[in-house]
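for reference, the sequence and a predicted model appear below.
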Amino acid sequence: MQHGKIIKVSGPLVVAKGIENARLFDTVLVSDLELLGEIIEVTDDEAAIQVYEETSGIKLGEKVVSQYRPLSIELGPGILSSMLDGIGRDLQEFALQEGYYLTRGAKITTLSTTQSWYFHPIAKIGQHVVAGDYLGYVMENKFKHYIMVPEGITGTVNWIADGDYTITEKIATVLDDTEQEQPVTMRQYWPIRKQRPYKRKGLPEAPLVTGQRVIDTFFPVAKGGTACIPGPFGSGKTVVQHQLAKWSNSDVVVYIGCGERGNEMTDVLYEFPELIDPKTKEPLMNKTVLIANTSNMPVAAREASIYTGMSIAEYFRDMGYDVSLMADSTSRWAEALREMSGRLEEMPGDEGYPAYLASRLAQVYERAGIVYCQGSDTREGSVTMIGAVSPAGGDLSEPVTQATLRVAKVFWALDSSLAYSRHFPAINWLESYSLYQEKIDNYMRKHINRNFAKYRKRAMALLKEEQQLQEIVQLIGKDGLSDFEILKLEIARMLREDFLQQNAFVEEDTFTSHTKQLLMLSCIMEFFAEARDALMHDHVYIADILNAESIQRIAQMKFVDENELDTIRRIIADNKEELEQIAESLKEDQIIEGI
């Protein structure tokens, strides 16, 4: 086999000459240190290689050896609750073998080849199976990790195991159409840039429950949907993604720290093992895969980390699970594309990003979705992708944000002024939108309450009108408003402070179910309706309404425990009773004055 020779080194870009049968996206081992790289451009007998490790000290003339296979991720039992780097190496095993600092050329696998797993068979001998069918499962942290027939294998089960096996040992054999036995292990490899196959895609209809009121009520994302969170530094992108990872009703969470600060991944590592998943009652870390490629790790590996995370998410999707994929942030991934494009001397696009930035982003986001999985049964699985975008200075007109908005169906616009005023989540309700709103409204009518959408529309109309009224107040003062307009301002304030604003550190407020959200919203809107009627028909003074005890009771709703929602129902009844008493007392005063 002919080895190539290095003829140019420019940061993470290495150019080699003479690689035999060089193919695009093949992995290569660069220099005597055997650094992992990937061919990203081939011209004549030269190949440009993106190296995923530090290249300082590499000399011209050193050898480059092609592996003749694309960059792939190892999939199988043991991947849950692990922490991987951008190219799939287990960082915990890395620390044990190499120490706490990244060592160039370290050969660390994704999965342990020595750990045994008890394989429970599902398929029967003589059963006809196709790619994607369940052969059996292993219990991983009380999670059913299904072992499926790999892609490209179809036939009859000839033998199947039952007992303890490692991921490299044979657990079944399938007799194919040519009467040849195909061995199957619990481990499989998948090229990270290739989308995993499925029967067909479905339409996202059910909501991804996040427990964040501004999201679930006003700007929901559907399971299998796509969302983006753009915002300036310090506006709370990472905090929102942490909340979604903690509380979303997904079966598996894949969290990608792509180019972000190391302390953010440290927070995840400390918090997730201590948090209890409300769905499984197990530590949240048991259903999480972390992929860390922080700002001090090799830049080129940022590009691979997104594809690695998506391949893992699709693997669990194919088992029939709902997966949430958090990418924090795609701006850092785009910066890696820009750096490699610049070193390749390609014609730059807007702000130096490559001209193919939008198509690369679309290729990633289109891999999300709800699908009918491969196999003989009719199971469904989904991948919901939520990507953070970090535009410089909060400029939403920059290329990464604009390219993301073209493919993402939900836009959560983070506002630095809200963040600095301690309003969390700092999602601007006047700029954000969700293209799943109509489908989610239909779901809410069927499964939660037929009035949910009605309350939401009325509340959003009040929030929009508040902005116009505030402009009038700034010009001529509050005295220029009518009593009804002053009431609208007060209700809008209650919506902002008592409904939209949440405290992530208060147990009762950090997560809110759909039922509680409905009760809270209906409480505010029913109070508005009662107060409006009292103001218009009973001639109650606006000052009496603004001083009502009901406003204080409404402010305490968010701190009601999920198991005590009758408390909110009593608040709704008490509010109506208090306003009726105010009207009655006013009538009595008027009668006395008349006498």
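In hand now; what should we look at?

only C-alpha atoms from now on, for both contacts and neighbour counts.
Fine.

burial of D574, as a residue count?
15 (other C-alpha atoms under 10 Å).

mind telling me what element it is part of?
D574 is located in helix 566-594, with elements delineated by DSSP states H and E.

for that helix, name the packing helices and strands.
The helices and strands touching helix 566-594, judged by 3 or more C-alpha pairs under 8 Å, 6 or more residues apart in numbering; DSSP states H and E, are helix 514-536, helix 549-555.

can you point out the buried residues in the last one?
Same thing as helix 549-555. For helix 549-555, the buried set under the neighbour-count rule, 16 or more other C-alpha atoms under 10 Å, comprises S550, I551, I554, A555.

try the longest one
Residues of helix 514-536 classed as buried: 514, 516-528, 531-532, 534-535 (neighbour count, 16+ other C-alpha under 10 Å).

other residues contacting it?
With C-alpha atoms under 8 Å, 6 or more residues apart in numbering as the contact definition, helix 514-536 has outside contacts at 209, 211, 213, 216-217, 448-449, 452, 455-456, 458-459, 483-484, 487, 491, 494-495, 499, 540-542, 545, 554, 557-558, 562, 565, 568-569, 571-572, 575-576, 579-580, 583.

from the buried residues of helix 549-555, pick the one nearest A245.
A555 (27.2 Å; C-alpha to C-alpha).

okay, one more to line up with it:
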Amino acid sequence: MSNQGNIIYINGPVVKANNMEDFSVREMVMVGEKKLIGEVISLEKDIGTVQVYEETSGLKTNEKIIGTGSPLSLKLGPGIIGNIFDGIERPLSEIYSSGLKFIPEGIGLLSIDEKKLWHADILAKVGDVLKSDDIFATVQETSMVTHKIMVPPGIEGKVVSAADSGEYTICDTLAVLEDSLGKKHELKMEQEWPVRVPRPVKMRMPIEKLLVTGQRVIDIFFPIAKGGTAAIPGGFGTGKTITQHQLAKWSDADIIVYVGCGERGNEMTEVLEDFPKLRDPRTGNPLMDRTVLIANTSNMPVAAREASIYTGITIAEYFRDMGYSVAIMADSTSRWAEALREIAGRLEEMPAEEGYPAYLASRLAAFYERAGYVKNLNGTEGSVTIIGAVSPAGGDFSEPVTQSTKRIVGAFLALDRELAHARHFPSINWISSYSGYIPMLEDWFKENVAPDIVDLRAKMMRILQEEDKLMDIVKLVGEDVLPDEQRIILEIAKIIKSGYLQQNAYHPQDAYAPLSRQYKMLKIIDKLYDRASACIKKGIPLSKVKEETLFSDIIMMKYNISDDKPEIFDELSKRIDNHYDSLESMYKEGAANEG
């Protein structure tokens, strides 16, 4: 830490200093007398530019900038799961418990607890040859997560000493490796990794497994794959945050990393209050036992907001390397892009569209490209799925962040203001949304759900698309002018929208729908459509075909049929057959009598 620069310019989080020729780009530095945490972002001769991750009020020129010799890195080890961090991995609960209401300047780069004892089961033995990412110890971090202690990337060698299983802190040496050059490396529970550098993998694997969310409109209509990417764009009040909350609560990922990036403090408060109370639907354990929260609210320093996304993805990659399936929720990437824009403005960079920097699209792509289903260096398979919320100003999807994101992600779940105003949630517009993962997941759906599920989904989408076209006519001249063949499409589309796509996040029965129930519900709607259409083709009027009680019960089946009573689906199917059999029989007899 011998390198020192002198501050000559201060503009918010952007600081310039001279005597910086011995520093390197992306090096972490301590700024001023308070030793604020910063990062070198550019160097020109002896002038260096630093972005500071803390409030710079009170900072003066001629104060010193001290180099650390290493990039901005995270400390990774036991103590991450269940914790709440700020944008640069400082534990907020620990800061609060120390009696501080706000994060004070110069508090330093606090991280996971270095004094807490963890019971480590040591797997490594003297004489073992270990390579990068090999697992040499395990710690039961929570009731749901076994923390696998790995050899840091770039290190390999023979174990020359190993501790016995027992209680250790993350700073204690558990084993010592000797590499081929005779250099010894101490292996501890914790390791450090630079946030802007993707962790290495052995190979990227094909995407072919569904991230099961329990949300019908997503799982069946616009699926997200494990290792895939998805965007949830929507204007104010369309339900972006609650949709991400649902995915965090109910998805079958092993670990959830939730990044609140520049969101309002009251929204993050809701997350921080709700998550510790929630129970995991698969195990009944607290949901926080598999969750990491990163809270960087809109009133926190803007540079830390820009870093929070990288903090989240680095933690996600770390657990992926253990063989876990990780889902990262970024809420929202628009606030992150706004942080980029503000910093770029202070750096006096040439603005591009709507003032965003010209490198916006490449930064977004670099972030989303860190998703994937991979084979790790230690032979395990893991995945990182990125689901980013986008908050376009005024709900305008043509703005740069939404358009740049749309070109990158595999699933685009467009939230609709009109649906939200009509209290239809999730307000995912079935016409504007798409998923590029359907062809990749077709075999998985056929093996794990039903052989006809993909065709059934396509059929329901055709009904919704046809209804969308017919609604243009209805708005002009009314529904009565349509023939019964088209009016039945409108009626079935209503059932699909109200009875299937609409889902109540606060209803104990409807908040989560297993894939088996999602399929059976769709089969009931499909059967109703086929039988009703067949009757109309035989000349039976729609007024007779549409039996109000039957149609209403099918819409309400999402509330009335529980997972422990699947036989009710069979009863509903029999009711459909009985109704239309008697209707066809009655009209057949009537036609015979007339003849």
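Thanks, I have it. Remember, it's a predicted structure, so these values are computed and weren't measured experimentally.

where does the TM-score land?
The TM-score (TM-score structural alignment, normalised by the length of the first structure) is 0.97; 591 aligned residues with a C-alpha RMSD of 1.4 Å.

re earlier: from the contacts of helix 514-536 of the first structure, which ones fall inside strands?
Among these, DSSP state E puts none in strands.

show the buried residues in these.
The neighbour-count test (16+ other C-alpha under 10 Å) applied to the contacts of helix 514-536 of the first structure identifies 209, 211, 213, 216-217, 449, 452, 455-456, 459, 483, 487, 491, 494-495, 499, 540, 542, 545, 554, 557-558, 562, 568, 571-572, 575-576, 579-580, 583 as buried.

can you tell me how far I103 of the second structure sits from V25 of the second structure?
The spacing between I103 of the second structure and V25 of the second structure, counted by C-alpha to C-alpha, to the nearest Å, is 27 Å.

which residue in the first structure lines up with I294 of the second structure?
I294 of the second structure maps onto I291 of the first structure when the alignment is built from TM-score structural alignment.

test my guess that its match contacts G257.
Yes: counting by C-alpha atoms under 8 Å, I291 of the first structure sits close enough to G257 to count as a contact (6.0 Å).

neighbours around the residue nearest to Y100 of the first structure when sequence neighbours are not counted, how many?
In space, and not counting its chain neighbours, Y100 of the first structure is closest to F94: 7.8 Å by C-alpha to C-alpha, 6 or more residues apart in numbering. Neighbour count for F94 of the first structure, taken as other C-alpha under 10 Å: 20.

pull the contacting residues for F94 of the first structure.
Each residue near F94 of the first structure by C-alpha under 8 Å, 6+ apart is listed here: Y100, A106, I108.

hang on, Q50 of the first structure in a helix?
No: secondary structure assignment places Q50 of the first structure outside any helix; it is strand (DSSP: H, G, I helix; E, B strand; the rest coil).

please report how far it lies from S341 of the first structure.
11 Å.

out of those two, which sits in the more crowded spot?
Neighbours per residue (other C-alpha under 10 Å) separate Q50 of the first structure from S341, with Q50 holding more: 24 against 19.

I figured the more buried one hits L35, correct?
No: in this structure, Q50 of the first structure is not within contact of L35 by C-alpha under 8 Å, at 10.4 Å.

contacts only, for S435 of the second structure.
Counting by C-alpha under 8 Å, 6+ apart, S435 of the second structure makes contact with F222, P223, I224, G410, A411, F412.

switch the cut-off to 7 Å
S435 of the second structure sits next to F222, P223, G410, A411, F412 when contact means C-alpha atoms under 7 Å, 6 or more residues apart in numbering.

ok, now E74 of the first structure?
Listed by C-alpha under 7 Å, 6+ apart, the contact partners of E74 of the first structure are T110, R187, Q188, Y189, W190.

for L430 of the first structure, state which of those residues is nearest.
Looking across the contacts of E74 of the first structure and measuring by C-alpha to C-alpha, the closest to L430 of the first structure is W190, at 42.3 Å.

quick check, nearest of the buried residues of helix 549-555 of the first structure to W333 of the first structure?
Using C-alpha to C-alpha as the measure, the one of these that approaches W333 of the first structure most closely is A555, at 41.7 Å.
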